[in-house]
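model the following, please.
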Amino acid sequence: MNVDCSKRIFLWSLLVLGTSCRSTHLEDVADPGLAITEEKWSLGNPSSVSVSPQTVMDLLLLPEEAVELIQRGLAKNPDAAVAQARLEQAFALWKQSRWSLMPSVDLQYSQARTKQNFIGLPIPGAENQVLSTQFQSYGLGLFANWELDLWGRLRAVKASDRAGLKAAEYDWQFYLLSLSSQIAKAWADAVIDERQWHLAEERSLQIERVVGRVKDRYANGLETSRGLDTTTLDWLNALQEATQRRQRVETSRRILQALVGDFPTGAESLLGALPVYDTGVPSGLPSELLERRPDLLAASAKVEGSRQRLRATERELFPRISLTGSLGSSSPELQEVLSPDYSIWQLAGNATQPLFSRGLIRGRIAWRKAAAQEELAKYQSLILSAFKEVAVALQADVLLREQLGQSDKMLVIAKRDQNQAEQDFAKGLAGLYQVVQSRQKRLTQEIQSYEMKRQVFQNRVDLLMALGGGWESPILETVSSLPEKDLLH
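Okay, the predicted model is just below:
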C-alpha cells in the first residue's frame, strides 16, 4: 500500500514538473541594438575631412576661462554628486546579484538549556508526582543552501542588474554632459549680458548729454518744449533698458555661480573673449556619431534590462530546485563540541513548484512584457528625436552664422557712419543731432550683434549635445567598461 502510494506521488510529481518546464509562449521584445543608420548629414559640398570625436569637440572653441568653470562645476556641483551616488547604488545592486548565483554558507553556534517534564509515566513511587530533568547542549556547524539555476532565472536577474548598472553609468555621463553644456551657455550669457549692459549704459549717457544741451537751448528759447520732452523720453527709455540689462547681468552671474557650485553672490565680473566661428560644421558628419550619445546608450541598456527582467519573471513558472546541507557537532559539554565523536551532518534536496500562484506570475509576465515594449518605444522615439536635434542644429548653424555675418557687416557700416558724422560735425557740415543718431545706431547694432553671437554659441552647444558630447574630463571615465574582476575593487 505504501509502495503504491509512493508511485502515485512520484508520477504526479513528474507530471507537474513536466508541464511546468514547458516553454512558455513569449513574444520576444526585439533587440534594439543601436539602430543608427549609416547615413551622413550633409550641408553643401561633401567634406573630404575625416571627422573624429576630437574634431567635433573642437567645434566649440571654448576659452580657458570657460573650460576652468566647467571643470569646477563637474567637481563641486552637488547634483553631480547625486548622479554619482545613483551610479554607486546601481553598482552595489549589481554586485549583490552576482553573489546570488553562489551558495550561501553560514556558521552557527548554539547553546541551549532545556527542562523536560514526564507526566503520566508509571514510575513506582511517583504516581502522583511530575518528574522533570534538565540538560544542556552545545552546537557548532556550517549550514549551506544553494539554488540551482537550471532555468537561468538568477542569471537573468544578474543580467538585468548589469544592464541597470550600464544605464546608470550612461545617465551619469549624460548628466555631466548636460551640466557642462549648461555651464558653457551660462558663461556665454554672463559675458554677453555684461557687454550689452555696458553698451546700454553708454547709450543712456550719450542721450543724457544731449538732454543737457537741449535744456540749455530750451532755456535760451532755441528749442520747443515738445523737443525737450521727446529727448527726455528717449533718455528715460535708454536708462530703463540699461537697468533691465543690469538685472539680466546679475541673474546670469548668479545662475553661473550656482552651476559651478559657488554661492550665488553675483559679484564676479566676466569679460572673457567669446569664441569666433569663422568656419562652419564640416559637411558629411557620419550619423554613427550618435552612437556615443549617453542618453541613447542608457535607453538601449534599459531596453536590455527590461528584457532580462521579463525573462527572469517567465522563469518563475519553472520549479525551483535547491540543495541544503549542514555539517557540525552537538554535545552536552562545551569542551567536546569539536570532538569528531559528536559530529552530525545532513544533505537534502527540494523542489518547489508554484501551483495556485501561476495566474499571479502570468500577470507579472504580461506586465513585464508591456514594460519592455514601453522601453523599446521610448528608445525608438529617442533615436528619432536625436536625428531631429542634429538636423535642426546643423541647419541653424548655417543660417545663424549667415545672419551673424550680415550683422557684422551692418556694424561695420554703422561705425563708418559714426566716424563720418563726427568728422562732418568737426568741420561744421553736420549738426549734433546727426552725430547722436549715428552713435545710437552703432550702439544698437553692436548690441544686436552680441545677441546673434549668443544664438550662434548656444546652437553650437546644442549641436554638440545632439552629437553626444565634446568635452573631455577624467570624471567621465567609465565604470562598467572595466573587467569584472576589477569592478570588485
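
only C-alpha atoms for contact and neighbour calcs from this point on.
Fine.

helices of the stretch 351-489 of the chain, start to end?
358-427, 432-467, 484-487 (DSSP state H, counting those that start in this stretch).

leaving out sequence neighbours, find the closest residue to residue 407.
Once flanking residues are discounted, residue 407 sits nearest to residue 449: 5.6 Å by Cα to Cα, 6 or more residues apart in numbering.

before we move on, back to that, out of the helices of the stretch 351-489 of the chain, which is closest to residue 342?
helix 484-487 (41.1 Å; Cα to Cα).

before we move on, back to that, ok, now which ones touch the residue nearest to residue 407?
404, 407, 408, 411 (Cα atoms under 8 Å, 6 or more residues apart in numbering).

would you mind measuring from the residue nearest to the third one when sequence neighbours are not counted to residue 199?
Closest residue in space to residue 408, ignoring its immediate chain neighbours: residue 449 at 6.5 Å, by Cα to Cα, 6+ apart. Look at residue 449 and residue 199: by Cα to Cα, to the nearest Å, they are 12 Å apart.

where do the helices sit along this structure?
Along the chain, the stretches classed as helices by DSSP state H are 2-20, 53-57, 64-76, 78-99, 153-219, 225-259, 294-314, 358-427, 432-467, 484-487.

what are the buried residues along the longest strand seen in the chain?
When the chain is parsed with DSSP state E, its longest strand is strand 131-148. Neighbour counts using 16 or more other Cα atoms under 10 Å place 138, 139, 140, 141, 143, 144, 145, 146, 147, 148 of strand 131-148 among the buried residues.

same check, this time on stretch 398-408
Result for stretch 398-408 [16+ other Cα under 10 Å]: buried residues 398, 400, 401, 403, 404, 405, 407, 408.

sequence B follows; please return its structure for comparison with A:
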Amino acid sequence: MSILHPPNRMPPAQITTFKSGLIGLLILLTGCSLLQPHHSETALPDNPEKWDARAEINQPVSTGWLDNFSDKNLTNLIKEAIGNNFDLKLAAARVEAAQANAKISGADRWPQISASLNAGRAKRNTVVGGNIISGISNNFQTGIEVSWEVDIWGKLSHQARAAVLELAASESDFQAAKLSLAANIARQWFNSVEARQQVRLATETVDNYQSSLTIIRENYRAGLNSALDVRLAKTNLATAQSQLAARQTQLDAQLRALQILLGSYPSAMIETAQQLPSLDNRIPAGLPSELLQRRPDLIAAEQRLLASDERVSQAKKNRLPQIRLTTSGGSSTDEFKKLLDSDTLIWSIAGGLTAPLFQGGRLKANQELAMANANQALYQYAQTVLNAFREVETALAATPLLDKQQQALKTAVNEAQESERLAAEQYRAGLVDIVTWLEAQRQLFTARSNLLQIQNQQLQNRIDLHLALGGDFIQEDSDKNK
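Okay, the predicted model is just below:
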C-alpha cells in the first residue's frame, strides 16, 4: 500500500450519481473544464519496497517507543508536559478554530431562518371637506423568513468538505506536535543527563590533576623535579578548571531548556537521571515502509492536498449561476390580540437565478489562486514524503556506524586508562618525563568525554528514528484501525 494514495475520498458511486444529472447543463454553461479534477496522476515518490540502510541487529523490541529507553522518570515527565507545554496548547487552539470554521462552512448548505416581531403606532391627518381629521393607528407584525441557496452545482459541498479536511489536518498537526514534544523532551533530557555526567567527569579530572600537582610539588621540593614540571602541571590543572566551568555552564543551559519544554519556569532546579541508559532493545530487521502512513505530518499534508482540490472545485463552480429560494410568512394587524389570528396571515415565495457576467476578472483570478494553492499543497506533500524517507534512511544508516564508534571509544578508554596508569608509575620511577604523564591524563579525559558524547548521540539517533517512523517499530492496533 502506498502512503501517497489518500484513503478517505468520496465513494466512486456517490461521485457518479452527483455528476450524471448535471454534466450536460455544465457543458452548455461553462464547458468541460469545470468538471476536470485539478490533480491527475502526478509523478510522486513511491514507497520503497525495503529501506536501503540496514541496522545490523534483529532482536525483540518493546511496544512503546519511550519504553526502549528504560527511564520511567522520562516517561512520566512527558505525560505531565502534555498538559503544560504552551506550544501544544497553541496547536490545540488551532484545532478548536478549525472546528469552528468547519461548522461555519457547513452552515451555508442549510436554509437560513430568521424571525421578526415589529410594533408601530402612527398619527395621520386627512383633509375632508376643508376639515382636518386626525387618526391614530397601530400596527403589529410578526414573521418568519427562510432563505436557501440551492446547492445544485455542489460548490457549497466542496466548501464544507474542504473545511472538514482542513480540520482533519489541524488535528494531525496537533498529534504531530505531541509526538515532536515528546521527542524534544527526550532529546533535552538525555542532553541534560550527558551534561551532568560531563560535569562529574570534569570534576574528577580536576581532582586528579590537583593530586598530580601535589605529587610533583613534593618531588620538586625534594629536588626530584624541575620547575618546568610544576608549571606544566599547573597549566593542566587550570585548563581542567576552565573545562569544568564550561561544562557547568552547559548543564545549566540544558536544564533550563528542558524546563521550558515542560512548560515550567527555567530555574535550572530539576533532577535528571545520573547516567545515560543503554539501548537494550534493538532495531528489528525489515521495518515496513507502511509505518510511515501513521506519521501525523504526512497525514496533515495529505488532508491539505485533498482540501485544496475541494477549494479548486469550489472556485470553478463559483462562476456558475446561483439559485436562491426565499419564502416568508407572518401576520399583520392593528390589534395585538389578533396577531396570531389566521385572518391576518400573510406569506410570499420567491426564487431567483443570478449569473455572474462581469466582475473584473475576480472569479477567474480566484480560480487561478485556488489552483496555485493546490499545486503548493501537492509539492509540499511530495516534499514531506521525501523528507520522511530521508529521515528514516539517515537514522537507520547511522545506527551501525554509531555502534562502531562506541566500540572503538570503549577500547580507547580502556587503553587510555592503562596508559595513564603506566605513565604515572614510570614517571614516579623517573623513566618518563612529566609531558608523557600529562598527555596520558589528557587522552584519558578526552576518551571518556567522547564516549559519553557518542552514547548520547546513539540515544538521539534512536529518538530521530522513532520520530521519523511516527512511533514504535511495530504498528499498534490503534494505528491499524485508523
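
residues in contact with the longest strand of the first structure?
Under Cα under 8 Å, 6+ apart, the answer for strand 131-148 of the first structure is 101-119, 320-334, 337-338.

residue 385 of the second structure: how many residues sit nearby?
As a burial measure, residue 385 of the second structure scores 25 neighbours (other Cα atoms under 10 Å).

and for residue 128 of the second structure?
By other Cα under 10 Å, 8 other residues sit near residue 128 of the second structure.

before we move on, back to that, quick one: the longest strand of the first structure to helix 153-219, angle?
70 degrees (axes from the mean of the first three to the mean of the last three Cα atoms, to 10 degrees).

counterpart of residue 271 of the second structure over in the first structure?
The equivalent of residue 271 of the second structure in the first structure is residue 269 (alignment by TM-score structural alignment).

and that match, what is it in contact with?
Residue 269 of the first structure makes contacts with 194, 253, as judged by Cα under 8 Å, 6+ apart.

please repeat the previous calculation with a cut-off of 7 Å.
Listed by Cα atoms under 7 Å, 6 or more residues apart in numbering, the contact set of residue 269 of the first structure is empty.

so what's the residue count around residue 99 of the second structure?
Other residues lying near residue 99 of the second structure total 18 when counted by other Cα under 10 Å.

ok, it - contacts?
Contacts of residue 99 of the second structure (Cα under 7 Å, 6+ apart): residue 167.

which one in the first structure is aligned with it?
Matched across to the first structure, residue 99 of the second structure falls on residue 91, judged by TM-score structural alignment.

for the counterpart of residue 202 of the first structure in the second structure, give its distance to residue 252 of the second structure.
By TM-score structural alignment, residue 202 of the first structure lines up with residue 204 in the second structure. From residue 204 of the second structure across to residue 252 of the second structure, the span is 19 Å (Cα to Cα).

now swap in residue 149 of the second structure and tell me
To residue 252 of the second structure, residue 149 of the second structure is 63 Å away according to Cα to Cα.

residue in the second structure matching residue 104 of the first structure?
In the second structure, residue 104 of the first structure lands on residue 112 (TM-score structural alignment).

chain neighbours aside, what residue packs nearest to that match?
Once flanking residues are discounted, residue 112 of the second structure sits nearest to residue 147: 5.1 Å by Cα to Cα, 6+ apart.

please pull up the equivalent of that neighbour in the first structure.
By TM-score structural alignment, residue 147 of the second structure lines up with residue 145.

same question for residue 362 of the second structure.
In the first structure, residue 362 of the second structure lines up with residue 360, judged by TM-score structural alignment.

next: residue 390 of the second structure.
When the first structure is aligned by TM-score structural alignment, residue 390 of the second structure is paired with residue 388.

for its match, the count of nearby residues, please.
Neighbourhood size, residue 388 of the first structure [other Cα under 10 Å]: 13.

residue 93 of the first structure versus that one, what's the distance?
35 Å.

ok, now residue 275 of the first structure?
On the measure of Cα to Cα, residue 275 of the first structure and residue 93 of the first structure end up 44 Å apart.

for residue 377 of the first structure, same thing?
Distance, residue 377 of the first structure to residue 93 of the first structure, by Cα to Cα: 26 Å.

again with residue 305 of the first structure
Counting by Cα to Cα, the gap from residue 305 of the first structure to residue 93 of the first structure is 13 Å.

the more surrounded of these two?
Shown here are residue 305 of the first structure and residue 93; by other Cα under 10 Å, residue 305 has more neighbours (26 against 16).

so who does that one touch?
Residue 305 of the first structure sits in contact with 160, 163, 164, where contact means Cα under 7 Å, 6+ apart.

if we use 6 Å, what do you get?
Going by Cα atoms under 6 Å, 6 or more residues apart in numbering, residue 305 of the first structure touches 160, 163.

likewise for the one 3 residues further on?
When contacts are counted by Cα under 6 Å, 6+ apart, residue 308 of the first structure is found next to 156, 160.

all good on my end, thank you.
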